[in-house]
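Mind folding the following:
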Amino acid sequence: MKKVQILLSTYNGEKFVEEQIESLLNQDYQNINILIRDDGSKDQTKSIIKRYKTNYPEKISVMDDSNIGVKKSFMKLIEQASESADYIAFCDQDDYWEPKKISRLVEVMEKEDQEIPLMYFSKLNIVDSQLNYLRQSPDPEMGIGFENALIQNIATGCTMGINQSLLTLVKSSMPDPDLIVMHDAWLYLIASAFGKNLYDKESYISYRQHESNAVGMSTSKFKSIQKRYQYFKKERKTKPYTAQANELYKCFYKQLDSDKQKLLYAFLFSRKNMMQRMNFIKKTNLYRQTEMDTKIYKICYINNWY
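The predicted structure follows:
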């Protein structure tokens, strides 16, 4: 039976973390190890985690550390991820996993060539704070690939699993965590650049919807477009996807195939003036997952906001 390690980052999660850990322990796939990094919680999260570690020493390991933020916390977990595990899964503190989540991950992964860097991710059942069903996340109708991953992340971290080949590749040249969008966006980008993404149209997770992750979730089409435009405009100073692409350039440019090298180079360095940016948009096929989102992206890129 293949070994799966689950990486869980916690911070002030006393309200939901116990329910989440129980859902991990109740997986129908039992060859798992849970590595938890607490990001300096001030509530009872640490006590809850320590109790579970005491009760399940063969299943749970804990890294108790200072507060560095969720992005850096997950990157620390990736650095410490087991080299003996066949697959690595990622977990948020406030969701709920269905019993088949890990067995489904293994089932899908085992059909593939393990020499290839692989990443699995799936649809989400979006729920409220009491786990009442709201809706499902949309499928990536425009397709999965490098041309999408450069400017958008569609792989939600808590659904994701990677194989040892992808883990080894990611560890070989770690980015500056401050300059990537998030750990899941980085993994989607690396998998798209060098390996294979495996999307599952079934959901095995209840994903709690909060205000902080509600960008673009509005049921009103007009409000959704308005929110996305304002989001892009707000991000024009930091240009998170440009910063992340720069990290890809620094860490892995020489390892990319020639087509991806050309696209990445053009995305980063063909933007000195509006004419260059307009030419780039005309000649390349970068895309987001809706036609409207792609149009907004193009407007933002031309205006040097992205």
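
can we go C-alpha only for contacts and neighbour counts from here?
Will do.

tell me how far stretch 45-65 is from the chain's mean position?
24 Å (Cα atoms, centre = their mean, to the nearest Å).

List of residues touching that stretch?
Contact partners of stretch 45-65, identified using Cα atoms under 8 Å, 6 or more residues apart in numbering, comprise 10-14, 17-18, 32-40.

and this one, so I can compare the two:
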Amino acid sequence: MLIFLGAVYRDWGAAVHSAYSGARSSDVLVGCESSVALENDHVAILMCTYNGGAFLRAQLDSISSQSHGDWSLHVSDDGSTDGTHELLRSFQHLQGAHRVHLYAGPGIGFVANFLSLTCREGIHAQFFAWSDQDDVWHEDKLQVALKWLRRVPAERPALYCGRTQIVCEAGAHRTFSPRFTFAPHFRNALVQSIAGGNTMVFNLSARALLVEAGWHVAVPSHDWWCYQLVCGAEGEVRYDPRPWLMYRQHAGNIIGSNTGLNNQLKRCRMLLEGKLRGWNTQNICALEKMQHRFDEKHRRSLALFKAARQQRLPWRLLNLLRARLYRQTLMGNIGLFAAALLKKI
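A predicted model of the protein is given here:
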């Protein structure tokens, strides 16, 4: 049995590398930096807040300093009881009510808040950017994203995302989020989210997928969900290895970074406790309701993944190998293999 499992893992790794070693994200990014006129491309910035008064001002200042000036800010607050409302109203007064729009969130968590804001009627734009309340954007964040997004035909879903610079509560540099090298793909999206929603900018076609799925969909995170939908619908995804925002780590973070030994151990514990399996169950259920938008090969990968989760060894491993699922790092693929062995996927 050990010999068999070793052979399966070796073949699994070979399949991943042979399929994707020629499609590195650095290759996908070639030619995206030539100048494009962006001034007429309106971006709706979708920010969700909850008791973010301690850091919100710095994020608002970084938004107002964007080199791409054609934006509007839409903020959904989930019932803040600190100074968040006052900061937002002050910013609205400064920028104008035509540019800054404030809404009451559903009050049932950050995923529902982001998705309900994304699906809200009356927000009109060519592009959409998710924003957290406690980051600081580089002044060219939107401009860099739009230089790539403008190259994708408007009828095709497109998602830009990337790395972050991780800073401490006071704003001092700590590290960077992991740099991923394999190209984004649905077979990756099924088992991994490659970027935070705070880095994501997407076009109107990608938003249409999210709207069709609805904001009540039960998924573990809005950013992972967007990555899965866009990949499944044969859209284009760009992962930018350069960070264009400072991601602030503090005690109030709902989801922390995945760097450092403590965070890695935390994720291992979550895997053993079955949280990863629960998240996959949610994602699969939601994806099946949208698979009419997917390419046939992606529907097949989804079906193989769903079936494998219920099967016994060695069929579980064999069907996962057939599905050719992969994560972005060696340790991530080892973790995926371990989760399959333990029936925790």
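
So after superposing, what's the score?
Superposed pair, TM-score by TM-score structural alignment, normalised by the length of the first structure: 0.91. Supporting alignment: 301 aligned residues with a Cα RMSD of 2.0 Å.

hmm, back to that, between the contacts of stretch 45-65 of the first structure, which is closest to Val170 of the first structure?
When these are compared for distance to Val170 of the first structure (Cα to Cα), Leu35 wins out at 18.1 Å.

After alignment, which residue of the second structure pairs with that closest one?
Leu35 of the first structure maps onto His74 of the second structure when the alignment is built from TM-score structural alignment.

So its match: helix, strand or coil?
Here His74 of the second structure is recorded as strand under DSSP: H, G, I helix; E, B strand; the rest coil.

measure it to Gln310 of the second structure for me?
42 Å (Cα to Cα, to the nearest Å).

and what of Asn280 of the second structure?
Counting by Cα to Cα, the gap from Asn280 of the second structure to Gln310 of the second structure is 12 Å.

the more surrounded of these two?
Higher neighbour count among Asn280 of the second structure and Gln310: Asn280, with 21 against 12, using other Cα atoms under 10 Å.

Give the equivalent position in the first structure for that one.
In the first structure, Asn280 of the second structure lands on Tyr241 (TM-score structural alignment).

A strand includes that match, no?
No: counting by three-state DSSP, Tyr241 of the first structure falls outside a strand, being helix.

Who are the contact partners of it?
150-152, 180-181, 306.

try it again with 6 Å
By Cα atoms under 6 Å, 6 or more residues apart in numbering, the residues touching Tyr241 of the first structure are Ile151.

what about the residue nearest the centre of the second structure, distance to Glu121 of the second structure?
A centroid search over the second structure (Cα atoms, centre = their mean) returns Asp223, at 3.1 Å, as the residue closest to the centre. The gap separating Asp223 of the second structure from Glu121 of the second structure is 20 Å, by Cα to Cα.

Likewise for Cys48 of the second structure?
Distance from Cys48 of the second structure to Glu121 of the second structure, by Cα to Cα: 16 Å.

now do Phe337 of the second structure
43 Å.

With neighbour numbers in mind, choose between these two.
Phe337 (22 against 9).

Let's verify the more buried one: helix, strand, or coil?
helix.

What sits closest to it if chain neighbours are left out?
Nearest residue to Phe337 of the second structure, sequence neighbours excluded (Cα to Cα, 6 or more residues apart in numbering): Tyr9, at 7.3 Å.

Just the element for Met75 of the first structure, please.
Following DSSP states H and E, one finds Met75 of the first structure within helix 70-80.

What range does that helix cover in the second structure?
So helix 70-80 of the first structure sits over residues 110-120 in the second structure, by TM-score structural alignment.

Other residues contacting that stretch?
105, 211, 215, 221-222.

can you redo those as TSV with secondary structure, neighbour count and distance to Gly197 of the second structure?
Formatted as TSV, the contacts of stretch 110-120 of the second structure follow (DSSP: H, G, I helix; E, B strand; the rest coil; neighbours: other Cα atoms under 10 Å; distance: Cα to Cα, whole Å):
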residue	secondary structure	neighbour count	distance to Gly197 of the second structure
Gly105	coil	21	18
Val211	helix	16	16
Trp215	coil	20	15
Ser221	coil	19	9
His222	helix	23	7
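
quick check, nearest of the residues you listed to Ile284 of the second structure?
Once Cα to Cα is applied, the member of these that ends up nearest Ile284 of the second structure is Ser221, at 13.2 Å.

Buried residues, the match of helix 70-80 of the first structure. List them.
Going by neighbour count (16 or more other Cα atoms under 10 Å), the buried part of stretch 110-120 of the second structure is 110-119.

Same check on stretch 280-300 of the second structure?
Those would be 280-281, 283-284, 286-287, 290-291, 293-294, 298-299, for stretch 280-300 of the second structure by 16+ other Cα under 10 Å.
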